[in-house]
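S.K.: Predicted model and sequence below, questions to follow.
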Amino acid sequence: MANFVLVAGAWLGAWAWDEVAPRLRAAGHGAHPVTLSGLAERQGLPAGQQTHVQDIVDEIERQDLRDVVLVGHSYSGIPVGQAAERIGARLRRVIFVDSNVPHDGESFVSVWPPLGERVRAALADNGGFWPPPTADDYAGQGLSGEQIARIVGGSTPHPGATLTEPAVLARPLGELPATYVKCLLDGDEPNPDVAALLKSDRWRLVEMDTGHWPMFSQPLELASVLLDAAAE
């Protein structure tokens, strides 16, 4: 039995996995969605990037989870990638779902300068928070109107320090057993940094014909991808 620890991206909480977690449990595994500090029901708690890394490690240690499959979506690939190396032998595999990956000494905003400049400007204009996207921003991502309304209605502003603090890695990320899930409506090729990691014989690439939020657009298919990856 694997224990899936599920961490959604910016603006989202554990609720984002409501259609995925039951399918993992029905297959006989544990499923543990995590809400990071400062988001959803934990809104208002102070949070930096290392806070988010510790949120994930604490959840695993508090429940004494073993055979952990760590799943990080979008922004959360950055804290998940760091947590994966910190939990040691508890880790079975890490799965990055159309996500960013951590770079030692670099932050979310520093790795991709054009996006980083826009995010920094948004933080400055919104009291240090990254405001959630509007409904129009989800167009072309394979989502129904109802699904978009659900995401927009549940999203909360994302704490800016988590985006500007640098990642801390003790060893190359390519040494971890990993699967990268590329969602093709969000671009048909992995970013160059991910493409470099996929050259490692410990990394695998899986493609999904959907947009950047597959836990909403294709939850059944995403659950199957996660189960297959955990079995590797």
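M.R.: Yep, it's here.
S.K.: For the rest of this, base every contact and every neighbour count on C-alpha atoms.
M.R.: Fine.
S.K.: Tell me which residues touch R23, please.
M.R.: Applying CA atoms under 8 Å, 6 or more residues apart in numbering, one finds that R23 lies in contact with 220, 223.
S.K.: Sorry, wrong one. I was asking about A84.
M.R.: 70, 91, 94, 176.
S.K.: Can you tell me which of these is nearest G160?
M.R.: G160 has its nearest neighbour among those in L70, at 23.3 Å by CA to CA.
S.K.: and the comparison structure, right after this:
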Amino acid sequence: MANFVLVAGARLGAWAWDEVVPYLRAAGHGAHPLTLSGLAEKRDVPAGQQTHVQDIVAEVQRRDLRDVVLVGHSYAGIPVGQAAERIGDRLARVVFVDSCVPADGESFLSAWPDGGAEVKAAIAENGGSWPLVPASYYEGQDLTDEQIARIAAGSTPHPGATLTEPAVLARPLGDLPATYVICLYAGAEPGDDVAELLAGEHWRLVELDTGHWPMFSRPRELADVFLGLAT
């Protein structure tokens, strides 16, 4: 039995995995969706990036999980990638779902144009949080109007410090057993950093013909990908 620890991207909480979790549990696996500090029901908890890393490590330790498959979507790939190396032999695999990957000493915004100057300005103008986006932001990503409305209604502003603080890695990310799930609506090719990791012996690529939020648009197909990694 695998234990899936599921972490959604910016502005989302554990609720984002509601349609994926039943498939994993029906197959006999553990499924543990996690809300990071500063988001959803934890929106009042102050958080930086290392807070999010510790949120994930603490969840694994609190539940005494073994055979852990850590799943990080979008932004969450950065704290998940760091947490993966910190849980030691509890880790079975880390899965990056159309996500960023951490680089030692670099932040979420490091690779953005001008170092994410526009995002930093938005954070400063919104009391330290990355503000919400309009529903139109989610169009063209294989989502129904109902799914878009659900994402927009459930989202919360994202704690800005998690986007600007640097990642801390003790060893090369390519040493981890990893799968990268690329969602083709968001771009058919992985970025250069991911492509370099995929060239190593420990990383594998899986393609999903959907948009950037597959836990909403294709929950069954995404769960099938996870289940294939657990067998």
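M.R.: Structure received. Every value quoted in this text rests on a predicted model; they were computed, and no experiment measured them.
S.K.: Post the TM-score for the overlay when you can.
M.R.: With the length set by TM-score structural alignment, normalised by the length of structure 2, the two chains reach a TM-score of 0.98; 231 aligned residues with a CA RMSD of 0.8 Å.
S.K.: ok so, going back, quick one, which of the contacts of A84 of structure 1 are buried?
M.R.: When those are checked for burial by 16 or more other CA atoms under 10 Å, the buried set is 70, 91, 94, 176.
S.K.: could I get the contacts of A84 of structure 1 as JSON lines with secondary structure and distance to Q82 of structure 1?
M.R.: Formatted as JSON lines, those follow (DSSP: H, G, I helix; E, B strand; the rest coil; distance: CA to CA, whole Å):
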{"residue": "L70", "secondary structure": "strand", "distance to Q82 of structure 1": "11"}
{"residue": "L91", "secondary structure": "strand", "distance to Q82 of structure 1": "12"}
{"residue": "V94", "secondary structure": "strand", "distance to Q82 of structure 1": "10"}
{"residue": "L176", "secondary structure": "coil", "distance to Q82 of structure 1": "10"}
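S.K.: From P131 of structure 2, how far off is the residue located most distally from the centre of structure 2?
M.R.: Farthest-out residue of structure 2 from its mean C-alpha position, per CA atoms, centre = their mean: E125, at 25.4 Å. Per CA to CA, to the nearest Å, E125 of structure 2 is found 9 Å from P131 of structure 2.
S.K.: Also A167 of structure 2?
M.R.: Taking CA to CA, one finds A167 of structure 2 at 22 Å from P131 of structure 2.
S.K.: Okay, strands next: where are they in structure 1?
M.R.: 3-7, 30-34, 68-73, 91-97, 129-130, 158-159, 178-183, 203-208 (DSSP state E).
S.K.: can I get those in a markdown table with distance to P79 of structure 1?
M.R.: Formatted as a markdown table, the strands of structure 1 follow (distance: least, CA to CA, whole Å):
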| stretch | distance to P79 of structure 1 |
| --- | --- |
| strand 3-7 | 9 |
| strand 30-34 | 12 |
| strand 68-73 | 8 |
| strand 91-97 | 11 |
| strand 129-130 | 17 |
| strand 158-159 | 14 |
| strand 178-183 | 15 |
| strand 203-208 | 18 |
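S.K.: So for D58 of structure 1, which of the ones you listed sits nearest?
M.R.: Of all the strands of structure 1, it is strand 30-34 that lies closest to D58 of structure 1, at 10.4 Å by CA to CA.
S.K.: Quick one: residues contacting the spatially most central residue of structure 1.
M.R.: When CA atoms, centre = their mean is applied to structure 1, the residue found nearest the centroid is H73 (2.2 Å). Neighbour list for H73 of structure 1: 7-9, 96-100 [criterion: CA under 8 Å, 6+ apart].
S.K.: which one among these gets closest to L24 of structure 1?
M.R.: The closest of the contacts of H73 of structure 1 to L24 of structure 1 turns out to be V7 (CA to CA; 14.5 Å).
S.K.: how much space between the closest one and R62 of structure 1?
M.R.: Taken as CA to CA, the span from V7 of structure 1 to R62 of structure 1 is 16 Å.
S.K.: So between these two, which is more surrounded?
M.R.: Higher neighbour count among V7 of structure 1 and R62: V7, with 30 against 9, using other CA atoms under 10 Å.
S.K.: The more buried one touches V69, doesn't it?
M.R.: No - contact criterion CA atoms under 8 Å: V7 of structure 1 and V69 do not qualify, at 11.0 Å.
S.K.: correct me, but I182 of structure 2 touches L208?
M.R.: Yes - using CA under 8 Å, I182 of structure 2 makes contact with L208 at a distance of 6.2 Å.
S.K.: What count of nearby residues applies to V69 of structure 2?
M.R.: Residues contacting V69 of structure 2 under the criterion other CA under 10 Å number 26.
S.K.: what's near enough to touch it?
M.R.: Counting by CA under 8 Å, 6+ apart, V69 of structure 2 has contacts 2-5, 91-95.
S.K.: in structure 2, which helix has the most residues?
M.R.: helix 49-62 (DSSP state H).
S.K.: In structure 1, which residue range corresponds to that one?
M.R.: Mapping helix 49-62 of structure 2 onto structure 1 (TM-score structural alignment) gives residues 49-62.
S.K.: mean shift of the matching stretch relative to structure 2?
M.R.: Following the fit onto structure 2, the mean deviation recorded for stretch 49-62 of structure 1 is 0.2 Å by mean CA distance after the TM-score superposition for structure 1.
S.K.: Off-centre distance for that stretch?
M.R.: A distance of 14 Å separates the centroid of the chain from that of stretch 49-62 of structure 1, by CA atoms, centre = their mean, to the nearest Å.
S.K.: Show residues contacting that stretch.
M.R.: The contact list for stretch 49-62 of structure 1 (CA under 8 Å, 6+ apart) reads 5, 34, 36-37, 79-80, 82-83, 86-87, 161-167.
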